[in-house]
Each structure stands twice: as C-alpha cells, then as structure tokens.
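**Q** please find the sequence and the predicted model below.
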Amino acid sequence: MKRLLSTYASDIAAMSPQDLKRSIRASEGRIVMGETVVTAAPLIAGVSNAEMMAAFSCDLLVLNELDVFKPEIVGFYDCPNPIAELKRLTGRPIGINLEPVDGSQELLENQVDLPAGRLVSSQSLQQAQELGVDFIMLTGNPATGVSLAAISEAIALTKQHFSGLVFAGKMHGAGLGEAVVDASALLDFVRLGADGILVPAVGTVPGVREDQLAPIVDQVKAQGALVISTIGTSQESADSQTVRDFALSNKRVGSDIHHIGDGSYGRMPDPENILALSLAVRGKRHTYFKMGQSVRR
C-alpha cells in the first residue's frame, strides 16, 4: 500500500475504495482536493479545469454541478463518459457533489432549484456508480437548502447504492441558518457509514474556531473516518497568504484532506492558490512530484 502522496496514475487505477481511503490516511494530512464547476467555461480554453487542477498538484478532483443523467462538461470534447475520460487524462480519483435538499427548511435567501441529476436519489447514485465516480460529496451549494439532517438521511441511501467513498458535511450554510459545525451530527455521520467528514476551514465560515474543531476532528478520526477541511466561501480567490493561513490551520486542527473550492475565475481555484496551499502543507518536494509526473507512469 502506497500513501496517495507518493502514487502514480497506475497505482491509483489499481486501488479499491478502501485502498484509497487508507492511502489518504497514510499521507498524514498532505492531500489536496480541488473543485471545479462543470457548467462554466474552463479557465483556459482547450484545457479542462480538472486537468489544470491536477497540473497544479491536486490529488483529488471534484466536479461540481454535474448532472449525472446529462454528464456534460462545458468546453470539454464530446465523449461517451467524461468521468472516465478525465480519469484517463489526469490519473486522479474523481468525485462529484450530490445534494440532499431538505424541503422542510425555510431558507434565508431565494432557493436554487436543482435538476434530478444533482440530487441524492437511488437513481442518481446508481448512475454515478455506472459513470465510475470514485467518491461522492454529500453537501450543499449556496441557496440549495441542504441541511445536516438531510445529509444524515442520505448517507445510508448512498452506502446502499454506491460502492465508492462517501464524504458528508457542509462547507457553509447552503442557504440555511443552522450551525455548520455540529459535533453530534458529524459524529453521527461516521456512525452511519460516512468515510469522511467535511468541516469548514477555520477563517471561512464565521465563528468556526480551531479550539472548536480540533476535538471533533480527534473524535472523527478515532472512529476511523477521514476529515476534509473545506474552503467553500469564495476565499479560494483570496490572496495566497490567506490560503496559506487556512492550510496551516487545517494542519493544526488535524485534517487529512485540504479542499479548495471553485469560486474563482473559470470556476475553479486560482491555480496559484492551489500551489500556495500545496506548498504550505507538503513543501516543494511532494508538490513538484505531483506536478511533474506523467499520467503514463
């Protein structure tokens, strides 16, 4: 078993979902996850944002706003299965967001209506499985009305219909006024079978502090789950020093994965901020290793 930090594309292709989980844990808090919106034109014409994020050292790639029943990526060439094609081009595990919308909640803003291919259901999960998705993020985009309670209900359904890794939690309010970090709810996610828990990076969601997160992270990891610290508040387009501050705070908290979101030009993280995050959490040696390797290895 290799740590994901040190793998080549051929190593990743041979991994089972639990192999991938172990390889992330073995990397000791030095894994970078990049996210992009697939419904917007790419940052650079002729290069998909997934390829760009991999080139700047992201280990895990998330495609946001992908409709699993119409899996189209704006600016990408036509192919039968864009998930499989991006995995071939990047050599990286690829995940998507599916959203457990809570219809019983009153939102703080006008609600965004989602197509069936972006909502959690047995059909969308089965389709994600057929597309070859490696992991699913049960989370909420802005103004969608995704709640912690709805995420909790979605975990069992996801485990039933999807064999990849399941990450659950919120990066921000998603239009609701509930607390984003709730220790009881997050620990319940692990009990229900989530492989990883999302928590906001300190300094992104107001009121989320290191002294609050660290004990929760310790408990989540003690129960065998991974922890993903997220930057989902458009601060992925802030200055590089701010991103470095997030990264080092994540390390102090104990996160396994450092997520950087899609709220920048081209609807992907600022490439220089991916680089700043990666250098902060693992230095030049491992960053350049990921940037320089060929997918044919």
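**A** Perfect, I can see it now.

**Q** hey, let's count contacts and neighbours off CA atoms from now on
**A** Noted.

**Q** can you list the residue ranges for helices in this structure?
**A** In the chain, the helices defined using DSSP state H lie at 9-13, 17-26, 49-55, 82-90, 122-131, 148-161, 183-192, 210-222, 240-253, 271-292.

**Q** doesn't residue 157 make contact with residue 193?
**A** No. Taking contacts as CA atoms under 8 Å, residue 193 lies outside contact range of residue 157: 10.3 Å.

**Q** below is an additional structure, to be compared with the one above:
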Amino acid sequence: MRMFDLFYEDYFKMRREEILAAIKNTEGRTIMAETIISTFPLLDGVSNPETAAAFSADMITLNTFNFEAPFVFGYDDSHLSPLIGIPDYAMEIQKVILKNKEDLQYIQNLKKVVGRFLGVNLEPVPEDSSYPKGLRCTEENLRKAKALGFDYVVITANPSTGVTSEGILEGIKSARTILGNETLIAAGKMHGAGAGNIYDVEIIDAFIDAGADVILLPAPGTVPGFTVDLAKNFIDLIHNKGALAMTTIGTSQEGATESFIESVAQMSKMAGADIQHTGDCGVSGMTPPENLLRMSITIRGRRHTYRKMSRSPHRVR
C-alpha cells in the first residue's frame, strides 16, 4: 500500500507500523504539510488542514495546537459570523474551547473532515520557559495526544523557544514510553530554531536509539551550506539505523516561487528523503496551495497527484 493509493477508511485503521510501511512503499513520494491552526486560515470557512489535504498532502501536522485550549480556526468557528462583533466572537470561541476540552473524539472528528493522517507539533522547551503549557512536549500533553488519537507527533523547535538537542532527546524518550508502539514519532529541527542544531552524527544516532521513527533534516537549499551531498550523507546514516528521513522547508521559503519548490523537491528526492515536508509560513499559516501542488507533481507526477486530489474524501474501498 502506498500513500497515494489509500482510501478514506485506511486513515482510521492504520497505525504506526502500517503508516511506516506505506511511507517506505511510496519511495520518497510522501508529502507532509504543516499548518498553523491558531489563527484565521487562508480561506474563510475552511481550515488550513482541509486546504492542504485538498492539494494532495498525505500527512498534516497541526502547529500551535494547544492541548489546554483545543481549537482549529476554519473548522470550529465555521458556524460563526464575523458580523457578531469581536467581543461576542471571542466569547463564542471560549464556549467551543470548553466543549472541545471534554471531547475525546475531537481529533477523530476533525480527521473525518480532513481525511488524512493528523499529527501535532510538541516543543520540549526549558522548564523556565514562558512558552504556553498546552504546546509543550510534556507527559501530560503526550498522554492527551495518545487519548485524542493523533497518528504521529513531531518533537521539534519553533523559533525562539530555546529548545536544545538534549531537550528533543528527552522528549523522544518520554514520547516513546507514553505513546507505546501505536504512534509514530518524528523528531529534529528544520533550521536553527531553538538553541543549536542537530546536524551531528552522534545526536541523530541518539534520537533513533531513543525511539524516533523519522528524523527531520533541512531540505537542500533551505539552510546555508546544506547541499544535496550533505543531506544524502545524513539520510544514508538514518536509513542504515533503520529510521526514515524527512527533508523540511521550514524557513518561510515554503512561500517562495513554484520553481524554487520544484528545485528543492528534486534535490530532496535525489538525497533519498522518504518524506518531504513543507512548512506553515507561506501565507496565512500554510504553504500556498499552488506550491503544495507543484511539490506533489514534481515528486510523483500528475497521475498520482490528480488521483489524490480527485478521490472523494469519503470514498471507501
């Protein structure tokens, strides 16, 4: 089974081992789209995860999802009219958040709308950080991620969070202990976010030994000096250790030209990436849809891209 061959019901039946197998079988043609869900989406009345899915993303990561205040703009507020005024709008949002906090099916219900594998970013920030508690990689949030049924977690660093490689390592260990063998774990940094980088053989080894299934690396051309050859060296190491590699565009270049996206997609594929990630800082909390489309066509052609886009979200086998 390959990612672009999946039917709607597969996204609800498949667990970690099946997802990993599907990624391997897809031979470097899996796309992960990261989306900010804590602000107004690109399209009014449509959440960013829904738009990313429509433009052929296979895995969709929720960034800034707050476990203490679960709310996805464009999904939870689609019934509200902005004409009610800001104070009333804010009050209605708080009512929805309180309801969502008690709903253990919240993510599964969102998944029914999006029809893709859903993951969440978690940040292993220092204990003295002022970063919101609901966004941190803590035991409490990991248990909530498991209870809500996220397909995967991404242990990483947003800019200015102070996250270190050691913090990510401890986060992986905690995640594997709490999540067990059903939830996929991706870990690493997309660029120089947090404190320091992970472009080190020993650190990558440690991440994999701790239980990471997928290691994040900058895509060639997105970080100074990160060439195809350098990416391939790290990816070969990751593969030799039995893990998968994901090249990432997390430098706002996800909002660059389509030709740039095509170039990065080609280089990442040459380097051997299993998953290609595109970030959330293009426009309004996601990669521009046309850039997602260009990445997909570049690495898997029009046939598989159009099939992914055209197949009804609720079509079953």
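**A** Nice, I can see it. Just so it is clear, the structure is predicted and the values come from calculations on it, not from any experiment.

**Q** quick one on the thing from earlier: out of residue 193 and residue 157 of structure 1, which sits in the more crowded spot?
**A** Set side by side, residue 193 of structure 1 and residue 157 show more neighbours around residue 193, with 18 against 14, by other CA atoms under 10 Å.

**Q** quick one: map that one onto structure 2.
**A** In structure 2, residue 193 of structure 1 lines up with residue 211, judged by TM-score structural alignment.

**Q** over to residue 146 of structure 1?
**A** Residue pairing (TM-score structural alignment): residue 146 of structure 1 is matched to residue 163 of structure 2.

**Q** residue 314 of structure 2: what's it in contact with?
**A** The neighbours of residue 314 of structure 2, taking CA atoms under 8 Å, 6 or more residues apart in numbering as the test, are 8-9, 115.

**Q** what's the burial count for the equivalent of residue 128 of structure 1 over in structure 2?
**A** The pairwise alignment with structure 2 assigns residue 128 of structure 1 to residue 145, based on TM-score structural alignment. Summarising burial for residue 145 of structure 2: neighbours were counted as other CA under 10 Å, giving 23.

**Q** distance-wise, check residue 145 of structure 2 relative to residue 178 of structure 2.
**A** Look at residue 145 of structure 2 and residue 178 of structure 2: by CA to CA, to the nearest Å, they are 10 Å apart.

**Q** cool, and residue 13 of structure 2?
**A** Distance of residue 13 of structure 2 to residue 178 of structure 2, computed by CA to CA: 21 Å.

**Q** right, and the match of residue 193 of structure 1 touches residue 173 too?
**A** Yes. Residue 211 of structure 2 is in contact with residue 173 according to CA under 8 Å; the separation is 6.6 Å.

**Q** got a list of what the match of residue 128 of structure 1 touches?
**A** Residues near residue 145 of structure 2 by CA under 8 Å, 6+ apart: residue 153.

**Q** also residue 294 of structure 2?
**A** 258, 261-262.

**Q** and it? What does it align with in structure 1?
**A** Residue pairing (TM-score structural alignment): residue 294 of structure 2 is matched to residue 276 of structure 1.

**Q** try residue 229 of structure 2
**A** Checking TM-score structural alignment: residue 229 of structure 2 goes with residue 211.

**Q** from residue 30 of structure 1, how far off is residue 87 of structure 1?
**A** From residue 87 of structure 1 across to residue 30 of structure 1, the span is 21 Å (CA to CA).

**Q** then residue 61 of structure 1?
**A** According to CA to CA, residue 61 of structure 1 and residue 30 of structure 1 sit 15 Å apart.

**Q** again, but for residue 221 of structure 1
**A** Computed as CA to CA, the residue 221 of structure 1 to residue 30 of structure 1 distance reads 15 Å.

**Q** between those two, point out the one with more neighbours.
**A** residue 30 (27 against 19).

**Q** is it true that that one touches residue 256?
**A** Yes. Under the criterion of CA under 8 Å, residue 30 of structure 1 makes contact with residue 256 at 6.7 Å.

**Q** next, show the common contact partners of these two.
**A** Counting by CA under 8 Å, 6+ apart, residue 30 of structure 1 and residue 256 have no common neighbour.

**Q** strands of the stretch 1-150 of structure 1, residue ranges please.
**A** 31-37, 60-64, 94-98, 135-138 (DSSP state E, counting those that start in this stretch).

**Q** got a markdown table for those strands, with mean neighbour count too?
**A** Shown next, in a markdown table, are the strands of the stretch 1-150 of structure 1 (neighbours: other CA atoms under 10 Å):
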| stretch | mean neighbour count |
| --- | --- |
| strand 31-37 | 27 |
| strand 60-64 | 25 |
| strand 94-98 | 25 |
| strand 135-138 | 26 |
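
**Q** of those strands, which is nearest residue 294 of structure 1?
**A** strand 60-64 (16.0 Å; CA to CA).

**Q** for the closest residue to the match of residue 146 of structure 1 other than its chain neighbours, what are its contacts?
**A** Nearest non-adjacent residue to residue 163 of structure 2, counting by CA to CA, 6 or more residues apart in numbering: residue 194, 4.3 Å away. Residues near residue 194 of structure 2 by CA under 8 Å, 6+ apart: 157-164.
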